[in-house]
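1. coords please:
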Amino acid sequence: MHDTGTVPAPAPQAAAPRPAAAPEKHTRRFGLPVATALVMGNIIGGGIFLLPAAVAPFGTVSLVAFAVLTAGAIALALVFGRLAHRDPRTGGPYVYAREAFGDFAGFLAAWAYWITTWVSNAALAVAAVGYLDVLIPVNDHAWTACLAALVIQWLPAVSNFAGSRYVGAVQLVSTVLKFAPLLLVAVGGLFFFDADNLGPFNASGGSALGAVSASAAILLFSYLGVESAAVSAGEVRDPRRNVGRATVIGTLGAALVYLLGTFSVFGTVAHDRLVGSTAPFSDAVNAMFGGSWGGWAVALAALVSMTGCLNGWTLLSAQTPYAAARDGLFPAAFARKRRGVPTVGVGVTVVLASLLTVYNYTAGSARVFEILVLVTTFTATVPYLLATAAQLFHLARGEHEKVNRARLVRDAVLAALAFGFSLWLVAGAGYAAVYQGVLFLFAGVPVYAWLAARRGRTAA
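-> This next block holds a predicted model:
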């Protein structure tokens, strides 16, 4: 185990690659297409259906913020690709942080990422109920809405319990299905584009730089999920090659859909109407083809999108605790796998998310739940910061001496950009979210202390 009290002279040995477990009957490693679908599906959840209206008050300057954020997300994706090539094990940021900085840093990365996944899963299910209500009225009573949210959470969990081959199949199908209506608007909207609908470049009334920063604060979290392939690297076929490619391709694909979709909605829905819209993609479809079927179609697409997103996030919610448990940094039960899936991690995560969902509906206040969701925007960036710092650590130690100077400089610039992007994510979360996120983060310290004491007794 690492000695976290001193700076180790040699490279840490505790995180040496573990022998791969023998494949089970229902285990099938993800190829490049499924790994890419996992990245795209997890980045693009249901938020895209509201993004154009959310940034419309700032004007088309928000597209500049999109471009800046895309550059940061691509830098982060490339760093994850390089780290996965160096260490292609399940766990992603957890593995990278632990190898570079020791057990405590690895634990913080795993703990923060785990909090992010199960709170986000609850939030995603609750949001999905709003779209379901368009198709089937469920919001008339709190308990029917709560039951619907629980069903939406447990269906992806069932596919995870069935085995990794079913997780991959559901992810691939849901990604294809949800992109059909999104591409209809993103590409089809260009043929109905009217520049008069765009409105002012900077509608905020302030400086253009301030408008870019303000709109970026809303858009910052649209790219959470770029780490998806790295976290599941152990389930990816030929991970040294495919994790990096899937991460970059998936992030670029998501960015393209985001940018084209927002631009097309801006050009098909009048700006004054878009500012107050609660279903911008529905309004865009109605403007393109007439009629009122757009709301139903977009609601169905959003449900497919969110279900697929939950399917992928449910797997990720178990993968990082699984990797940490195998190293003794999480309770041992999380290391149990069945049919290629850490079923205990899936079960515990979906139960916690379900309890949080029930609390949300019974507390009668959306504010408490909203604060918890904002906290996850901070906890998600902790593994990002630690992973990018790990890449800078390896570069500074000269572990890439055999790489030519141009490649070394490129890797260093990308790591610095990715670290800056991660810091920007923290700043965008806001003071309250960072404050409470730190409390959530360090609530795990007693867990680490207990597990470290157990490891010490076992070693003795």
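
2. from here on, contacts and neighbour counts on C-alpha atoms
-> Fine.

3. Any buried residues in the helix or strand where A254 lies, and which?
-> Element membership of A254, judged by DSSP states H and E, is helix 239-268. Of the residues in helix 239-268, 239-255, 257-268 count as buried by neighbour count, 16 or more other CA atoms under 10 Å.

4. this one as well, want them side by side:
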Amino acid sequence: MVGLGSMIGAGVFAAFAPAARAAGSGLLIGLALAAAVAYCNATSSARLAARHPQSGGTYVYGRERLGPFWGYLAGWAFVVGKTASCAAMAMTVGAYVWPEYTRATGVGAVALLTLLNLRGVQKAAWLTRAIVAVTLLVLAMVVVACLTSADAERLEPFPDAGWYGILQSAGLLFFAFAGYARIATLGEEVRDPARTIPRAIPAALGIALVVYAAVAFAALLAVGADALAATTAPLDAAVRATDWSAAAPVVRIGAAVAALGSLLALILGVSRTTLAMARDGHLPRTLAAVDPGRQVPHHAEIAVGALIVLLIAVADLRGAIGFSSFGVLVYYAIANASAMRLRSDENPPPRVLPVLGLAGCVLLAATLPWRSAAWGAAVLLLGVVVWFVRARFRPRPADAA
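-> So this is what the prediction gives:
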């Protein structure tokens, strides 16, 4: 449920539009490619989580298996990518709730959830289940509406997007699969993590893939790729084109609920990773401050909220999705490289999976829209510069003595 709650959210309501722009109906092939890379990543993450059941995900795996720099880089990529995810989810709320004021609505959503987080409000397990249930019901309605529409178009059996467009759509659709990382970060919070986490990750991923494939196929059948590419609210557009157009407000409400639920969880996750990196000295120490009354990292919460608002101001939804995918793909590339260092007595995954996962992450990151890839690479390089500057000026043990 945690994995589904993280995956089945804003992604399924927003990512099909930029994917359709990149590949047309070839986005179905891109979806399969994104799922294949995600499966490799999931397997690597699950085996690593079984060996390192503490919280932190690839931030821990990279540090333990590859060295401190790679752990830091994974943490940096996670914070960068997931902050962009937050911006994309906030803009998804705006696109469905108040499309004329998408950015302003997104900023309002971020401000509201940040204030709730500062008061110590967190997304409880029962709320996760409720949000997943509502989202799945809305998506089921979308599929039924599209498949029963009298105006359904035929899919192009041989899309002419080309492999570059299909790979780009796969990188954009990877945005919707990234939630299973949340499972791997719960190593200290579940019973028998060595058994539970390796089962939960592929199960959640498989269910999400079936849901995404059904929704994508139905939406393409109802309105075609061009109509999906021309909007920031593709499922709303798909339902409006069917005999169920009166149900469009239900889709908008479902999208808002799913995106707000995912946004709340992500802001919590990013702020906690920021807190951990600040405690380790990788980010400014002031971000490690914790409110003594409510026990929340209030400085990190405020900083993350401010960064999300900045991204909403300067990026569109497609750019935010691409930027997020770049950071998350780098994060999983390090996870796959870490899994390749597992010894034979540590239950490593089949060797081919982390190799394919690493290669797939690099390929999808490289074929994302060039602005997203360029900005992602620039911010990643900034993180590398920060690491080496800190290393250069960090006091040596003899100097500290």
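
5. related to what we said a few turns ago, elements contacting the helix holding A254 of structure 1?
-> helix 32-43, helix 51-55, helix 62-86, helix 164-188, helix 228-231, helix 280-289 (3 or more CA pairs under 8 Å, 6 or more residues apart in numbering; DSSP states H and E).

6. Recalculate using a threshold of 6 Å.
-> helix 32-43, helix 62-86, helix 164-188 (3 or more CA pairs under 6 Å, 6 or more residues apart in numbering; DSSP states H and E).

7. CSV for these, including mean neighbour count and distance to A110 of structure 1?
-> CSV is the format used below for those (neighbours: other CA atoms under 10 Å; distance: least, CA to CA, whole Å):
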stretch, mean neighbour count, distance to A110 of structure 1
helix 32-43, 28, 18
helix 62-86, 23, 16
helix 164-188, 20, 21
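
8. Quick one, which of those helices gets closest to L209 of structure 1.
-> Closest to L209 of structure 1 of those is helix 62-86 (CA to CA; 9.5 Å).

9. Structure 2: matching residues for the helix or strand following the closest one?
-> Sequence order places helix 93-101 as the next helix or strand after helix 62-86 of structure 1, per DSSP H and E. Using TM-score structural alignment, helix 93-101 of structure 1 corresponds to residues 58-66 of structure 2.

10. buried sites along that stretch?
-> So stretch 58-66 of structure 2, judged by 16+ other CA under 10 Å, has buried residues 58-63, 65-66.

11. quick one: that stretch to chain centroid distance?
-> Put simply, stretch 58-66 of structure 2 sits 20 Å off its chain's centre (CA atoms, centre = their mean, to the nearest Å).

12. Name the surrounding residues that touch that stretch.
-> Residues outside stretch 58-66 of structure 2 that contact it (CA atoms under 6 Å, 6 or more residues apart in numbering) are 70-71, 74-75, 335, 338.

13. Select from those the one having the most neighbours.
-> A335 (31 neighbours; other CA atoms under 10 Å).

14. Residue in structure 1 paired with that residue?
-> Here A335 of structure 2 is matched to A387 in structure 1, going by TM-score structural alignment.

15. Just the buried positions in the strand or helix carrying its match, please.
-> Using DSSP H and E, A387 of structure 1 falls within helix 381-396. Within helix 381-396 of structure 1, the residues scored as buried using 16+ other CA under 10 Å are 381-392, 395.
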